[in-house]
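Enquirer: 3D model of this:
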Amino acid sequence: MKTLLFTLLLLPVLLFARSGIVSGLPLPKTYVLNLDPYECDTDCLEDLVEHEQFFSLLAQMPEPIEDEELNEQRLIYVALFNIDGAVIGTGVRFALLLPERVIGRYAASTTNSVLAYLLGKNRDFELKTFNIGTESPDDIRAGLSAVSQDHFHYVIAPFTKKGAETLVQLRPRCNVYLPTVNIADINATELEESDGHFYFGGIDYRAQIGKLVENATPPLVIFYDQSALGEELKNAAESAYMERFSDNDPRSYDAAGRAVYAYPIDKRTTNLKHILDKNERLQHGTFLLNTPLIKSAMIMSQLTLYDANATQVLATQIGYNSMLFDITQPLDREHMLVANSISKQNGVLVESNKLLQNDIEYDWINYATTLGVDYFYSLAAGTPREYTIPIEDHQVAYPVTLYRAGISKFALLDEEEEDEGSLFE
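Expert: You can find the predicted model right below:
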């Protein structure tokens, strides 16, 4: 009897064990009927939004109208309540290839990014995840084989640089988008032999560093994490800085004859006294941070603590995070400039992602994933893209914009300030 009872209790767990595929059952549809005999003009519709009468809004506004803000509200609620829409067509099919042991939480968040986009389209779709565990050649090969057997032609693959290199070498016949890797990080010869099936969405950190360093004054002090990419970006910053000046230009050197000081910061480093305290060589320098956000906050607080008198504090995309304002003091951010490549957002997709506890406003990997599924969706469904950011030579061509880290938010650095030369006078 106890065995039978245990089996019955275990049955629901077995039934709901994790699967690698989103349920094949169609999502339930919601239908809204308009029972109001009177027409609702724009003022009336705005009043419905203000009073959160969502279903009345959908009933009175079954189709898009000229008012863009009302249309955006309508699309948000259509996606939220899965309203049966007028768009009917062949379903689109996407696969996610996930090395979940390597990418951790991004296995879930990139899946949510794709799902939020597809739900907002209000069209039949199939989304299947292939959890391959690691980025070993055998695991990737097995995942690609499964994708091929199920006849998927569009694949989103959030891989590391190492996994991406392996993936390119295997030369799959499907179209693969890698939101986490920039094309510049992949061997050009391997790409040429892959027959153009790969698309890349990784941020161009080199372009960000180049634009940041344009505003640097000597000496340039670089703090970077101890990784292969961190070392590479440190070298890129040094080269970009030195290119600003001729070899004989004294402005590129400090009083000690040094142009650049670079310090690797490992995970255990919590005190920079040995670097910053009473170090006259670093006084009034430009500090470039290419470190994780928490580590950057630690560095910024100690720049203030040890009176480094930083002329500027520069940060790449890693610094563009709303959490920055929670973990740093306004004084630490007083001269901070952040490079960002997340451009104008689609409000409907932002809200759809929030419903799934997902962030595409500050998390660049989720944002890049959204750009990739948007591009593939336009190819698969033959519809216009939601985003205007171009794909050039198989790479998302991100803009680079500079922001001040203000009291409570990031403020766009306008063109007039950039043209003036000194940003902090």
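
Enquirer: CA atoms for contacts and neighbours, from now on please.
Expert: OK.

Enquirer: quick one: contacts for Tyr367?
Expert: Tyr367 is in contact with Ser113, Ile342, Asp359, Ile360, Glu361, counting by C-alpha atoms under 8 Å, 6 or more residues apart in numbering.

Enquirer: could you report the neighbour count for Ala297?
Expert: Applying other C-alpha atoms under 10 Å, we find 22 residues neighbouring Ala297.

Enquirer: wait, isn't it in contact with Phe325?
Expert: No. With contact defined as C-alpha atoms under 8 Å, Ala297 does not reach Phe325; the gap is 9.7 Å.

Enquirer: which helix of the chain spans the most residues?
Expert: Using DSSP state H to define each element, the chain has its longest helix at helix 364-381.

Enquirer: next up, for comparison:
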Amino acid sequence: MRQILILICLVPMFAFAKVQKISDIPPASINYIDIEHGNCDANCLQNLVNSGMEFSFLSRFKESNANNFLSNLYAKLSGNIKSLIAFGGLDGGSKNSSNSVKIAVLIPQQVIKGYSHVVSDAIFSYVISQNINADIKFYLSGNESSASLRNALSQIKRDGISLVVAPLTVNGARYIASNSDPNTFFFIPTLNYSSVGSSSGNIFFGGISYEDQVRELLNKSSSNLIIYHDGSYLAKTLNGYVEINSNNVIAKNMVDNSKRALFDTIDEKFNESDVFLNLPLSKTEFVINEISINKAKPKAYLTTQINYAPKLLTSIEYGNRENLYIANSISYIPSDISSTASLLGLDMEYNWVAYSTAIGIDYLYSTYSGANKQRVFDEQISGAGIRYDTKIYKTTRYKFIPIN
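Expert: Take a look at the predicted model:
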């Protein structure tokens, strides 16, 4: 049985009634003490990571036994973010990297913001859990201006890299489609092919298909439809998909940030209609609760991936969501990948960008690197995009359950 001793020295600050003085005693520190016998080499450390044994990994880690990916993981888990090797754009693979496959990650961090960490953590999760022989370099372009992307692509080419994961918006993807080297293969996890409509055979897209999700949801509806949306770009896109695929829309109501009471939008039509919620979770919660307060009972609530999150189960009372249908395109995730992601604080089961990123690097590495590695994800590439298996879910009191 593995035993880990964690020594934590907690020193309080003493506060006095009239004078406040900071203690001269050094601040609290955490040390991970290895009391197990034997040396834990890179394979041993890898097994601890794959098994989700975070504290064992932290206590048994030795820099001399680790490759750079394990060193990165240790730095992140121990809070020593400044020691991360890969995120500055340095070699991230095994320390003997002469035969490593080179993969670039192009991140316009000022544009995609928090998704920068989602993408990097998903890549770490895949690379560490699969123990692949790869050097990962991160290229931080800042934004998606032509100059920034041109400079990043030039540097990637100078570094001799032909496999690129690029979490971009539509503007960045269009630049890549028009200006990329046809011998360089790109995977864009943040967009569906329909958003750009151009690939030239060297660009693959990992974004989920919201239109497929809308069509699947509409299969559950045989009534008039009332749409609630927040006026965002995504909401307008979803509204369009609903209206293209259904002739039953009788009303569209916008919910702004003030979340004003919806009394004037709720009437007798609701009891004979389905409500399509093209809203983020906080506004979905608000709308469902407002409808419930007004004693209206729609036949069904319909919503896409944007509301597939554990928080929905606690933020909306079960009685108000018994007739809620949610589309989800996230399927099987290998346990070693999900365990590693969990160590990094990433719940891949509910984050489609992370899921798409892991599928993308799996596809690029297994298909184009010459490493002769079998893919671990089931999704296939159809044309220039991932073909997802979209399922419709309902909720119990405590979890989501598929119904098709």
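
Enquirer: and the next helix or strand past the longest helix of the first structure?
Expert: strand 391-392 (DSSP states H and E).

Enquirer: tell me which residues are up against the very next helix or strand once past that following strand.
Expert: Next along the chain after strand 391-392 of the first structure, taking DSSP H and E as the criterion, comes strand 395-396. With contacts defined as C-alpha under 8 Å, 6+ apart, strand 395-396 of the first structure is touched by Asn182, Ile183, Tyr199, Phe200, Gly201, Gly202, Ile389, Pro390.

Enquirer: tell me the spacing between Phe400 of the second structure and Thr284 of the second structure.
Expert: Noted for Phe400 of the second structure: a distance of 17 Å to Thr284 of the second structure, by C-alpha to C-alpha, to the nearest Å.

Enquirer: thinking again about what came up before, and the contacts of strand 395-396 of the first structure, which two are furthest apart?
Expert: In the contacts of strand 395-396 of the first structure, two members sit farther apart than any others by C-alpha to C-alpha. They are Ile183 and Ile389, at 16.1 Å.

Enquirer: of the two, give the one with the bigger neighbour count.
Expert: Ile183 (23 against 15).

Enquirer: pull up the aligned stretch in the second structure for stretch 12-24 of the first structure.
Expert: Mapped onto the second structure using TM-score structural alignment, stretch 12-24 of the first structure spans no residues at all.

Enquirer: right, I mislabeled it, should have said stretch 152-165 of the first structure
Expert: Against the second structure, stretch 152-165 of the first structure falls on residues 161-174 (TM-score structural alignment).

Enquirer: could you verify that Leu302 of the second structure is part of a helix?
Expert: No. Using DSSP: H, G, I helix; E, B strand; the rest coil, the assignment for Leu302 of the second structure is strand, not a helix.

Enquirer: what's the neighbour count on the counterpart of it in the first structure?
Expert: The alignment partner of Leu302 of the second structure in the first structure, by TM-score structural alignment, is Leu314. By other C-alpha under 10 Å, 24 other residues sit near Leu314 of the first structure.

Enquirer: please apply the same query to the one 4 residues further on.
Expert: When counting by other C-alpha under 10 Å, one arrives at 20 neighbours for Ile318 of the first structure.

Enquirer: the stretch 151-300 of the second structure: helices as residue ranges?
Expert: Secondary structure of the stretch 151-300 of the second structure (DSSP state H, counting those that start in this stretch): helices at 170-179, 193-196, 210-218, 233-245, 281-293.

Enquirer: quick one: the ones you listed as a markdown table, columns for distance to Asn151 of the second structure too.
Expert: Output for the helices of the stretch 151-300 of the second structure, formatted as a markdown table (distance: least, C-alpha to C-alpha, whole Å):
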| stretch | distance to Asn151 of the second structure |
| --- | --- |
| helix 170-179 | 12 |
| helix 193-196 | 22 |
| helix 210-218 | 33 |
| helix 233-245 | 29 |
| helix 281-293 | 38 |
